[in-house]
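> Compute the structure for the input listed below.
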Amino acid sequence: MSKTLQAIRGMNDILPEQTPLWRYFEDSVARLLDGYGYRQIRMPIVEFTELFKRSIGEVTDIVEKEMYTFEDRNGDSLTLRPEGTAACVRAVLEHGLTGGGQPQKLWYAGPMFRHERPQKGRYRQFHQIGLEVFNLEGPDVDAELIVLTWRLWKLLGIRDAVTLELNSLGTPEARARYREALVDYLSARESQLDEDSRRRLASNPLRILDSKDANTQALLVDAPKLADYLDDESQTHFDGLKTRLDAAGIPYVINPKLVRGLDYYSKTVFEWVTDQLGSQGTVCAGGRYDGLVEQMGGKPTPGVGFAMGIERLVLLLETLGKVPESLARQVDVYLCAFGEAAEVAALALSERLRDQLPDLRLQVNAGAGSFKSQLKKADKSAALYALILGEDELAQQVVGVKPLRDSLKEQGNGEQRTIAWDALAEHLASCL
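Take a look at the predicted model:
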């Protein structure tokens, strides 16, 4: 017997029962970003592999172990994008969007791909919404990114479930001095490090700060601190960010071990974390990457951004019971028609209603059926009202309006009525 076809492990279908919540989340973010003056950009999901090697860093876990890389028919090495910042930088460079020092405030949404061990809140195809800002170098725009996420958490009702963690990585020169001190300290204790940390000691030692191994974390208690190696410029920038967050009333925690997993970060880094999702606690993260555009062949251009994980934030909404009740109903009105003449009239009547009430969610019965079977389908659709159009109603140019939910009785709309076609749109508008 042939193997049953199914989705690739870690790449999940998002079913019709789930998509209303996804749309609610995505629409909430899009409206918020419109209000802050961000413009959407859409990039391909496949890029040349060299793009990610140059930007993310060849010795990062993403490039070394997690990318989906393949050779196409032309012999080019291509990669499904593992994150959005590099692709966005490539796009703004290719199309000259950062030329002349003009600030650019951009956002994007879509799937990313990493070959990780699938678990709750972590998938091989996952979805992100990302923001990137170019040609603005002060702490004011760093603060704006954090402020707008703080506003989003309020809109979604999850502020109490997330915590902001901050750190500064300093300039590349300051970080190089710190890296040297950290390597000296850990090299003298290499035998006590976990296997991953020993591997990172030569290639990416700052990632050791983020180790989940308890013994390694115990060693780091007395290790050199990055804050002690910050240059004056980075310290001033970080102080300016904290001052603005304090003024906005946004609480935060300084996490000196927060380094992020990508090589291109400098100065500000931040994460929004939650303790409601087990080990997958980061729901939004980002920071400043002032050297990345130049590193990828452009002129020196300051940049800062973040990405939020849609799967994790949708899961957080579900976990906290913050899913709006209205999302359970995708149909407002279900139109039942009995007999061919009524079916023909129902089609015309439904389009007339859609013209008059553009936001009305109206489903017309298809496939005929008895009175009982059509009302059963109307009830199953979760609609608030069934419209009934039979031979008698057709002759009189009226429609029966039957409430389907007990809650409507409490609102005084629980009685079935007969409404003339000309008055139907106004009646439905008053009921919905």
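
> From now on I want contacts and neighbour counts done on CA atoms only, so please keep to that.
OK.

> give the contact list for Phe113.
67-68, 80-83, 124-126 (CA atoms under 8 Å, 6 or more residues apart in numbering).

> If we use 7 Å, what do you get?
Shown in contact with Phe113 (CA atoms under 7 Å, 6 or more residues apart in numbering): 68, 80-82, 124-126.

> Can you lay out those residues as a markdown table showing distance to Asp422 and neighbour count?
Listed next are the contacts of Phe113 as a markdown table, based on distance: CA to CA, whole Å; neighbours: other CA atoms under 10 Å:
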| residue | distance to Asp422 | neighbour count |
| --- | --- | --- |
| Tyr68 | 59 | 18 |
| Leu80 | 55 | 20 |
| Arg81 | 54 | 25 |
| Pro82 | 55 | 26 |
| Arg124 | 53 | 23 |
| Gln125 | 50 | 20 |
| Phe126 | 49 | 21 |
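
> List the ones among those residues that fall in strands.
The strands in this structure, assigned by DSSP state E, contain 68, 80, 125-126 from the contacts of Phe113.

> which residues sit against the helix or strand where Phe52 lies?
Using DSSP states H and E, Phe52 maps to helix 49-55. Helix 49-55 is contacted from outside by 63, 69, 77-79, 86, 264, 292, 296, using CA under 7 Å, 6+ apart.

> let's go with 8 Å and repeat that
Against helix 49-55 from outside (CA under 8 Å, 6+ apart): 63, 69, 77-79, 86-87, 90, 263-264, 292, 295-296.

> One more, please, to line up against the first structure:
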Amino acid sequence: MTKTSSFSAPRGVPDYLPPESAEFVAVRDGLVATARLAGYGHVELPVFEETALFARGVGESTDVVSKEMWTFADRNGESFTLRPEGTAGVMRAVIEHNLDRGSLPVKLCYAGPFFRYERPQKGRYRQLQQVGVEAIGIDDPALDAEVIAIADAGFRGLGLDGFRLELTSLGDETCRPQYRELLQEFLLKLPLDEDTRRRAQINPLRVLDDKRPEVKEMTADAPLMIDHLSESAKAHFDQVLGHLDALGVPYVVNPRMVRGLDYYTKTTFEFVHDGLGAQSGIGGGGRYDGLMAELGGQPLSGIGFGIGVDRTVLALEAEGKTAVDGPRIQVYGVPLGDVAKQRLVVLAGELRKAGIRTDLAYGGRGMKGAMKAADKSGARLALVLGDREVAEGQIGLKDLSTGEQRQIPLDEAVAQVADALAGQQD
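Have a look, this model is predicted:
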């Protein structure tokens, strides 16, 4: 009778298991690698913070704060929340540890789980995985372009090419108040339902992000921020576009873009992939010039992004591509006898020191069972060693794709395996 566990993962919280987990790891590490090339240092943050940090930093009118946060009280009755996004926590750490008092900009990157209580869908989980970067302390259009280019290079480095960068400007403190009044005046003349009318009074930009066809139709002629930018905000945006042009990063200006968090100002962007259907976003971000001051720090600017690892994996899948660089195991050792096993254990260690991914058949399997395990492992080569071969100083090297096998000197195995793997790559 098959025994089944009485436990399962929470709804909307995925497990990542081999062999599929190799794709997840390759995507996550590949996205982080492009940030490190630009000097972004790793930051590891708590997975939960004081609830007030997100209420103030993300914005109480956002769906993230009002509907999606996982909030709990500790034994002392204090309210904490599993982090729904990364920027507020990074900003808190920068302020707390006085990183903003040193050399600017502070350039940080991170990767890990984030939590939002929403209806689980493929690639949209309650525990979601993100890679993010933040550049804090300098308001420079060239820095905006660098951050965007890092994300673009991360996607392209994984082999992804069916995505699109959309961006706009959400203005600055000199033009946002006037635009807010203009937009509210327009919206409150519309026959909106009570909830939407309340949203228009709290944060009118959120109404432009409403996905309902009837609301989209009513707001089709709404005034757009990009048409009401101050001279300084327009000059900033034009310079960002100029830097992206110089870097060869393609983009589409989308004047109706609205991000889901309240702290964005000026440059705002999103990467979308039409192969994912209606939920097409794979990452995005923007500038947040007032956030540090809002959280009690200096009035310094910042810009960053968050990229969904799960969403990027699905985008690669939609293009029929993989980010995995070769099989999990390159060489599989098959020992036939106790003496052979002792020698192969040592040889496996030598191969691993040489950077060659190596596994062994354990448990005293016979030749047939061990070779089945070798094929299942995805290895390119098998090393077959019996007790007699140990005495003769020889070992069998088998190409698992062609079935060709030959004897090689045991003391030359590491070098000959490396040559054989290099030859297969050629």
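
> quick revisit: the helix holding Phe52 of structure 1 corresponds to what range in structure 2?
The aligned range for helix 49-55 of structure 1 in structure 2 is 51-57, by TM-score structural alignment.

> What are the buried residues along the matching stretch?
For stretch 51-57 of structure 2, a neighbour-count test (16 or more other CA atoms under 10 Å) marks 51, 53-57 as buried.

> same check, this time on stretch 355-366 of structure 2
So, applying 16+ other CA under 10 Å, buried residues of stretch 355-366 of structure 2: 356-361.

> just to revisit the earlier point, what's the mean distance for the match of helix 49-55 of structure 1 versus structure 1?
When structure 1 is superposed, stretch 51-57 of structure 2 averages 0.5 Å from its matched positions, counting by mean CA distance after the TM-score superposition for structure 1.

> can you give me the helices in the stretch 201-350 of structure 1?
Secondary structure of the stretch 201-350 of structure 1 (DSSP state H, counting those that start in this stretch): helices located at 214-220, 232-248, 292-295, 310-319, 340-356.

> and the most centrally placed residue in structure 1, what does it touch?
By CA atoms, centre = their mean, structure 1 has its centre lying nearest to Ile310, at 3.3 Å. Contacts for Ile310 of structure 1 (CA under 8 Å, 6+ apart) come out as 22, 25, 126-129.

> returning to that earlier point: just give me the closest of the contacts of Phe113 of structure 1 to Asn167 of structure 1.
Nearest to Asn167 of structure 1, judged by CA to CA, of the contacts of Phe113 of structure 1 is Pro82 at 23.7 Å.

> Please say which position in structure 2 that closest one maps to.
Looks like Pro82 of structure 1 aligns to Pro84 there (TM-score structural alignment).

> which ones are touching its match?
By CA under 8 Å, 6+ apart, the neighbours of Pro84 of structure 2 are 64, 69, 114-116.

> quick one: the residue nearest to the centre of structure 1 from Glu180 of structure 1, how far?
37 Å (CA to CA, to the nearest Å).

> How many neighbouring residues does the aligned residue in structure 2 for Ala247 of structure 1 have?
In structure 2, Ala247 of structure 1 lines up with Ala246, judged by TM-score structural alignment. Close neighbours of Ala246 of structure 2, defined as other CA atoms under 10 Å, add up to 10.

> now Thr312 of structure 2
Residues near Thr312 of structure 2, counting by other CA under 10 Å, number 27.

> Quick one: map it onto structure 1.
Match for Thr312 of structure 2 (TM-score structural alignment): Leu313.

> do the same with Ser8 of structure 2
So Ser8 of structure 2 corresponds to Gln6, using TM-score structural alignment.

> Distance check, that match against Asp13 of structure 1.
10 Å.

> Also Leu193 of structure 1?
For Leu193 of structure 1 relative to Asp13 of structure 1 (CA to CA), the value is 40 Å.

> between those two, which one's more packed in?
Using other CA under 10 Å, the more surrounded residue of Leu193 of structure 1 and Asp13 is Leu193, with 22 against 10.

> Is it correct that Tyr385 of structure 1 is in contact with Tyr334?
Yes: between Tyr385 of structure 1 and Tyr334 there is a contact under CA atoms under 8 Å: 6.4 Å.

> Give the burial count for the nearest residue to Ala285 of structure 1 once chain neighbours are set aside, as a bare number.
Excluding the flanking residues, the one nearest Ala285 of structure 1 by CA to CA, 6 or more residues apart in numbering is Glu271, at 4.2 Å. Other residues near Glu271 of structure 1 come to 26 when the count uses other CA under 10 Å.

> And for Glu94 of structure 1?
Glu94 of structure 1: 11 neighbours (other CA under 10 Å).

> Please pull up the equivalent of it in structure 2.
Using TM-score structural alignment as the criterion, Glu94 of structure 1 maps onto Glu96 of structure 2.

> and what of Cys431 of structure 1?
Using TM-score structural alignment, Cys431 of structure 1 pairs with Ala420 in structure 2.

> got it, and Trp153 of structure 1?
Match for Trp153 of structure 1 (TM-score structural alignment): Phe155.

> Same check on Glu26 of structure 1?
In structure 2, Glu26 of structure 1 lands on Arg28 (TM-score structural alignment).

> and its match, which of the three is it?
helix (DSSP: H, G, I helix; E, B strand; the rest coil).
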